[in-house]
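Undergrad: Quick one, fold the following:
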Amino acid sequence: MSDTIEKLSAPDCLVALMVAISASDEEIRTPELLTIERIVNHYPAFAEYDQGRIRDVSQRVFELFLDEDGLDTLFQIVRDNLPARLFETAYALACDVAASDGKLGEAELQLLEEIRYELTIDRLAAAAIERSARARHATL
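TA: This is a model prediction of the structure:
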């Protein structure tokens, strides 16, 4: 495992989880990419973030997904480098990306469940986050 992935910044960790949820169904859709870009461009957690890092972080996530224990490694890296106060933020961003294309497949749902577990997101908080993501991405 490279030192670069082990030393992710907090915003890198948020990007890594957004990329992971997008890639979980093995098809990264345009609405998901646009949502990640919009989030990075506008959310306070990314105020000082170098957007050039998105490509590097994405590549590291893809490399981890090739490893049998890659997802466990990703979660360990996130827990080690993301302040616990941002765990719900990470889950909310993952939910936004998952909901952005209007399709929640089994792989995305399973990864969201794993994120909830790994980041110890309370059930009630998770339900509220999920519902708000659905509301934000509802279509007419």
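
Undergrad: switch to C-alpha atoms for all contacts and neighbour counts from now on
TA: OK.

Undergrad: The closest residue to residue 65 other than its chain neighbours sits in which helix or strand?
TA: Once flanking residues are discounted, residue 65 sits nearest to residue 71: 6.4 Å by C-alpha to C-alpha, 6 or more residues apart in numbering. Using DSSP states H and E, residue 71 maps to helix 70-81.

Undergrad: And this one, please, so the two structures can be compared:
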Amino acid sequence: MIEDAPMTAQDALVALMIAMSASDENIRTAELVKMSNEINNLPVFAGYDAERLPRMSKMVFELLEPVDGLEALFGLIRDALPENLFETAYALACDVAAADGRIAGPENRMLEEIREELNIDRLHAAAIERGARARHMTL
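TA: Next up is the predicted model:
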């Protein structure tokens, strides 16, 4: 994080998207474009300081290195994110996962982890996943 500045709710959303993209150890251009578009266009990111992005990326990558790093990252995200944004966070993760047109094994496992960590109801999760799939269909 930036010096002693605490993680904001917006930072938490960004961190989750970065972690989702990194989950299969292959961050694709389509995923980066999706994250950039979400940050630049969604109301939840209004006023977000893009200068925080490199530091958030560094923090996520450092946390994902140790075995228990994902658990630590989820703890930071839960602490910074108000509960009313849990489904938003899951929707953003689904959009990043679907951005390249396929969701592979590691990405599926990460989405499952996110559902559990953020206590997303299975029916709500299915609806969010279906919406992400519909938005990312190709001809």
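
Undergrad: separation between the alignment partner in the first structure of residue 98 of the second structure and residue 23 of the first structure?
TA: In the first structure, the residue paired with residue 98 of the second structure according to TM-score structural alignment is residue 99. Here the criterion is C-alpha to C-alpha, to the nearest Å. By it, residue 99 of the first structure lies 13 Å from residue 23 of the first structure.

Undergrad: For these two, indicate the residue with more neighbours.
TA: residue 99 (23 against 20; other C-alpha atoms under 10 Å).

Undergrad: what about the residue nearest to residue 65 of the first structure, how many neighbours?
TA: Neighbourhood size, residue 71 of the first structure [other C-alpha under 10 Å]: 17.

Undergrad: What of residue 28 of the second structure?
TA: The burial count for residue 28 of the second structure: 15, using other C-alpha under 10 Å.

Undergrad: tell me the contacts of it?
TA: When contacts are counted by C-alpha atoms under 8 Å, 6 or more residues apart in numbering, residue 28 of the second structure touches 21, 100.

Undergrad: Would you mind measuring from it to residue 117 of the second structure?
TA: From residue 28 of the second structure to residue 117 of the second structure the distance is 25 Å (C-alpha to C-alpha).

Undergrad: Repeat that for residue 81 of the second structure.
TA: In this view, residue 81 of the second structure and residue 117 of the second structure are 12 Å apart by C-alpha to C-alpha.

Undergrad: and residue 19 of the first structure, which of the three is it?
TA: helix (DSSP: H, G, I helix; E, B strand; the rest coil).

Undergrad: Output the contacting helices and strands for the helix holding residue 71 of the first structure.
TA: On a contact count with 3 or more C-alpha pairs under 8 Å, 6 or more residues apart in numbering; DSSP states H and E, helix 70-81 of the first structure meets helix 10-23, helix 53-66.

Undergrad: mean shift of that helix relative to the second structure?
TA: Mean deviation of helix 70-81 of the first structure relative to the second structure after superposition (mean C-alpha distance after the TM-score superposition for the first structure): 0.5 Å.

Undergrad: in the following helix or strand past that helix, what counts as buried?
TA: Sequence order places helix 87-99 as the next helix or strand after helix 70-81 of the first structure, per DSSP H and E. Buried residues in helix 87-99 of the first structure, defined by neighbour count with 16 or more other C-alpha atoms under 10 Å: 87-88, 90-99.

Undergrad: Now tabulate those in TSV and tack on distance to residue 55 of the first structure.
TA: Output for the buried residues of helix 87-99 of the first structure, formatted as TSV (distance: C-alpha to C-alpha, whole Å):
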residue	distance to residue 55 of the first structure
87	22
88	24
90	18
91	21
92	21
93	18
94	17
95	21
96	20
97	17
98	19
99	22
